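# here is a sequence with its predicted model. Questions after.
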Amino acid sequence: MFKTLLGALGTGSTEVETELFTPGVQPGQPVQGVIRMRCQDRPVRINGVSVELITRAEREYDDGEQLLDMAFAQLPVFGPFELRPGHPLEGRFELLTPWETPITFYDGRHLHGTAVAVRTRVDVDGGFDATDTDPIGIGALPPQHVLLAAVESWGFGLRHADVEAGRVDRIPQQLPFFQEIEFGPSPRFPGLNQLEVTFLADPHGMYVVLEADKRAMMFAPGRDVQDAIRVDFATFQQVNWVDVIGQRVHLLAR
C-alpha cells in the first residue's frame, strides 16, 4: 500500500511503498525488497532514498530508563533524482542483516519484547521523512537455537527478550546495543532468581553471555554473576551443549 510521506514538508502528494520479498531472515542473511515512489501534482526533487533496520532499545539512567528507536545497517537505494507526476520510480534493494541483529523468533515462538523492522528514509531538500516502517522476523541461528534449547533443558522457562542500549563488558561487539533473552528460575537451581542469555555473533562464531541473578542468602546479598562462552560455528555440532550449559550454570550458582 502506498503511503503519503512528504505532504507535511510542503512537497505535494508524494507517496512511497516498500515491499519486502523476505518477511523473515536469520542474522547474517539479506533482506530483499523494492521501494516504489510516485507523486500526484508536481515534480519533487529527491536527494536520496535509503533503507535501514530499526529496533527498540532500553537505555538505563540513574533515575530510570528510556525507550529508544535505534537504527542500524543503513543502505542507500537510489537518488538523487526528480520524481515527476505520471512517472513512478522503483528501486530494488538487498540489505544485509548484521550478525548481532536481535532475534525475534525461536523454536516457532515469538520472543515478546523484541521487534525489528525495515524503515524507509526519504531525503528531500535536506529534510527526512521516515514513516514507512515494515516489521520483519529474525529467526534464531542454528547454534543459537541449540544453546537456548540447552538452557531450557535445565528447567529454565523462557519469559521474554529485550534490547539494551550499551555494550557488554570485555566482549567484542559491533552494534551499539545487545539483546537479553530472559528465563525464569529453575527448580534445579534454587539459588538463582533468573538467567539471561546474550548472543554476540560474527561470521565465524558467537559469544554466549550468561548472566544469573543470585538470590540473597543469610550472610550474602543478592547479586548478578556473569560468564561467557565462545562458540565456533564450524565445530559447534561436536559439543554436548546441554552438559556445557549445565556446568557453567552450576558454577554461577555456587
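Yep, that arrived. Numbers count the residues shown, from 1 in each chain.

# drop to CA atoms for contacts and neighbour counts, all remaining ones
Noted.

# so what's the spatially most central residue of the chain closest to, chain neighbours aside?
Centroid-nearest residue in the chain: Pro102, 2.7 Å away (criterion: Cα atoms, centre = their mean). Computed as Cα to Cα, 6 or more residues apart in numbering, the closest residue to Pro102 that is not its neighbour in sequence is Gln179, at 5.8 Å.

# and the residue nearest to the centre of the chain, that's in a strand?
No - per DSSP: H, G, I helix; E, B strand; the rest coil, Pro102 lies outside any strand segment and is coil.

# what helix or strand does the residue nearest to Pro102 sit in?
When elements are defined using DSSP states H and E, Gln179 is found to belong to strand 177-183.

# which secondary structure elements does that strand contact?
Strand 177-183 makes packing contacts with strand 158-165, strand 192-201 when contacts are defined by 3 or more Cα pairs under 8 Å, 6 or more residues apart in numbering; DSSP states H and E.

# for whichever helix or strand Ile245 is part of, buried residues please.
Secondary-structure element containing Ile245, defined by DSSP H and E: helix 241-253. Of the residues in helix 241-253, those with enough neighbours to count as buried (16 or more other Cα atoms under 10 Å) are 241-242, 245, 249, 252.

# work out the gap between it and the centre of the chain.
For helix 241-253, the separation from the chain centroid amounts to 26 Å (computed by Cα atoms, centre = their mean, to the nearest Å).

# could you do stretch 150-161 as well?
Relative to the chain's own centre, stretch 150-161 is displaced by 20 Å; criterion: Cα atoms, centre = their mean.

# next one for the comparison:
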Amino acid sequence: MVFKRLLGSLGVGGPTVDTVLDPGSAAPGGALTGRVHLKGGAADFDIEHITLELVAQVEAEHDDGESLGTVTFERFVVGGGFRLAEGAEHSVPFTLSLPWETPITELYGQGLGIVLGVRTELSVAGAKDKGDLDQLAVGPLPVQEAILEAFGRLGFGFKSADLEYGRIGGTGQQLPFYQEIELTPAPQYAHAVNEIEVTFLAGPGGVEVVLEADKRGGLFAEGHDAITRFTVGHDDVPHQDWNALVDGWVRQLVEHHSARPAHGSYGQGYEGHGPYEDHRHHDAGHRSGPGVGTAVAVGAAGLAVGVAGGLVAAEVVDEVGDFFEGDDEDEGGED
C-alpha cells in the first residue's frame, strides 16, 4: 500500500510524501525496509526530520465496557537535515528493527484482523504533519509458528485475535499492550474449557508463552480462568517435540498441576509456573473477549487448516479499511 498526500499543515504548494514499504511480511524483532519519497513544492523547504511511527489499534477495558484506540509503540527518525528544492525529488531509504513483541498480523498467509501501521511524520520549518498510515504485515517467528502448528495438530481451532491494552503481571512484557490469539478447544479438552488464549512475549533469546483457559463450570462450581506461562528458546525449534510439549502445557493448565521447568530461558530467565486460578465467573472476569472487527471465520479442521482455508469476515475488512483511510485527525486534503 502506497500513500501520497499534500502536507496539510504547510498549505497549498507544500511538498508531498510517498512512503513505500518493501513487499512481504516482516517478523517480530526483524527488519522493516522501504523508502520515503519526497517531492518538492512551490518553494524550497528545509526538511528538519522524517519520522516513522509504528501504530496499533488496541482495545482497552474500562468501567463502561471496551473501546478501541490507537497506540504508538515505536518511533524512528530516518532522515532530515537537508533542503528540498522547489519541485525536486528526494528518496530516503530506511531499515528499522521491529520490537520483539510486535504482534502477528497473519498466519499461513491469512490475515488475523490485527491492525498495525506505519505513519510518516515530516517536520518542515517548525511545522509537523502526519501522513496516512501504511499497513504493516507481520508473520510469526519460527518458534511461534511451531507452537501454533502444534495446537492445530492437536485439534485446536483458530477463533479470533486482538490486542489488549495493559500488562500481564509477572512477565517480561515490554510494550503497553499484548496480543491474544483465541483458540477453540480440541475435542479431548472440550469438556473442560470453552477456549484457550495464547500470548507470545518474544525477546532476543526466546519467547515467553502465556496460556489462559476459560474453564467450564460444573454442577457445584462456576466457570473460572486459569493462567500459566512457559519460555522456549529460538534455537529449540528443530529439537523439540512440539505436539508433546504443547499438549503437556494444556494438560497442566486444565488439570491444575504444577508446571514443569521451562524449556529454555531468556532475558531474566523466567521459568514455567503452575496455573493460578481466577474464581470470578468467566463472563464477568475474563481477561478479554473477541475484539471488535477481529473475528475470522475459519474451518473446524485444526488451526493450520482453519486459518489457511478460512475467510476473513466482512467486518474485519471494513475495520482495517476504516483505520487506514479514516485516520485523518491531524491531516489535510489528499494530493
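Everything's here; your move. Please read these numbers as outputs of a predicted model, since none were measured by experiment.

# TM-score for these two?
The TM-score (TM-score structural alignment, normalised by the length of the first structure) is 0.92; 253 aligned residues with a Cα RMSD of 1.9 Å.

# can I get the helices and strands packed on strand 177-183 of the first structure in a markdown table with mean neighbour count and distance to Leu67 of the first structure?
Formatted as a markdown table, the entries for these read as follows, by neighbours: other Cα atoms under 10 Å; distance: least, Cα to Cα, whole Å:
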| stretch | mean neighbour count | distance to Leu67 of the first structure |
| --- | --- | --- |
| strand 158-165 | 20 | 9 |
| strand 192-201 | 22 | 19 |
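
# what about those strands, which gets the closest to Gln174 of the first structure?
strand 192-201 (8.6 Å; Cα to Cα).

# just checking, what packs against the closest one?
Using 3+ Cα pairs under 8 Å, 6+ apart as the contact test, the elements touching strand 192-201 of the first structure are strand 177-183, strand 205-214.

# including mean neighbour count and distance to Leu158 of the first structure, could those go into TSV?
Below are those laid out as TSV (neighbours: other Cα under 10 Å; distance: least, Cα to Cα, whole Å):
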stretch	mean neighbour count	distance to Leu158 of the first structure
strand 177-183	21	4
strand 205-214	20	14
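
# between the ones you listed, which one is closest to Tyr106 of the first structure.
Closest to Tyr106 of the first structure of these, according to Cα to Cα: strand 177-183, at 10.7 Å.

# angle of that closest one against strand 192-201?
Here the directions of strand 177-183 of the first structure and strand 192-201 differ by 140 degrees (axes from the mean of the first three to the mean of the last three Cα atoms, to 10 degrees).

# residues in the second structure aligned with strand 177-183 of the first structure?
Strand 177-183 of the first structure corresponds to residues 177-183 in the second structure, going by TM-score structural alignment.

# give me the mean deviation of the matching stretch from the first structure.
Between stretch 177-183 of the second structure and the corresponding residues of the first structure, superposition yields a mean separation of 0.7 Å, by mean Cα distance after the TM-score superposition for the first structure.

# can you give me how far that stretch is from the chain middle?
Going by Cα atoms, centre = their mean, the spacing between the C-alpha centre of stretch 177-183 of the second structure and its chain's C-alpha centre is 8 Å.

# so the residue nearest to Pro102 of the first structure versus Ala201 of the first structure, what's the distance?
According to Cα to Cα, to the nearest Å, Gln179 of the first structure stands 11 Å off from Ala201 of the first structure.

# what's the answer for Leu83 of the first structure, then?
Applying Cα to Cα, one obtains 41 Å for the distance of Leu83 of the first structure from Ala201 of the first structure.

# can you check Arg42 of the first structure too?
Applying Cα to Cα to Arg42 of the first structure and Ala201 of the first structure gives a distance of 47 Å.

# and for Pro185 of the first structure?
From Pro185 of the first structure across to Ala201 of the first structure, the span is 26 Å (Cα to Cα).

# show me what counts as buried in the helix or strand containing Arg56 of the first structure.
Arg56 of the first structure is part of strand 48-61, with elements assigned from DSSP H and E. Neighbour counts using 16+ other Cα under 10 Å place 48-58 of strand 48-61 of the first structure among the buried residues.

# now it and strand 158-165, what's the angle there?
Computed with the same axes, to 10 degrees, the direction of strand 48-61 of the first structure lies at 110 degrees from that of strand 158-165.

# tell me which other helices or strands the helix or strand just after strand 48-61 of the first structure touches.
Tracing the chain past strand 48-61 of the first structure, the next element assigned as helix or strand by DSSP H and E is strand 64-78. Using 3+ Cα pairs under 8 Å, 6+ apart as the contact definition, the elements that strand 64-78 of the first structure packs against are strand 48-61, strand 89-96.

# any chance of the helices and strands packed on strand 192-201 of the first structure in TSV, plus distance to Asn193 of the first structure?
Rendered in TSV, the data for these read as follows (distance: least, Cα to Cα, whole Å):
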stretch	distance to Asn193 of the first structure
strand 177-183	9
strand 205-214	5
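
# with respect to Gly126 of the first structure, which of those lies nearest?
Closest approach to Gly126 of the first structure among these (Cα to Cα): strand 177-183, 28.3 Å.

# which residues sit against that closest one?
Outside of strand 177-183 of the first structure, the residues within contact range by Cα atoms under 8 Å, 6 or more residues apart in numbering are 57, 100, 102, 156-168, 194-200.

# over to stretch 205-215 of the second structure?
Surrounding stretch 205-215 of the second structure, the residues in contact under the criterion Cα under 8 Å, 6+ apart are 143-144, 171-172, 192-202, 223-235, 253-254, 264-267, 270, 282, 286.

# same question, stretch 81-100 of the first structure
Under the contact criterion Cα under 8 Å, 6+ apart, stretch 81-100 of the first structure has outside partners 26-48, 51-53, 73-75, 77-78, 174-175, 178, 199-203.

# repeat for stretch 226-239 of the first structure
Residues beyond stretch 226-239 of the first structure that count as contacts (Cα under 8 Å, 6+ apart) turn out to be 143, 204-212, 248, 252.

# repeat the analysis, applying 7 Å as the threshold.
Stretch 226-239 of the first structure is contacted by residues 204-212 when judged by Cα atoms under 7 Å, 6 or more residues apart in numbering.

# please point out which parts of that stretch sit buried.
Using 16+ other Cα under 10 Å, the residues of stretch 226-239 of the first structure that count as buried are 226, 228, 231-232, 236.

# can you list the residues you listed in CSV and add secondary structure and distance to Thr14 of the first structure?
Formatted as CSV, these follow (DSSP: H, G, I helix; E, B strand; the rest coil; distance: Cα to Cα, whole Å):
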residue, secondary structure, distance to Thr14 of the first structure
Gln226, strand, 51
Ala228, strand, 50
Val231, strand, 48
Asp232, strand, 48
Phe236, helix, 50
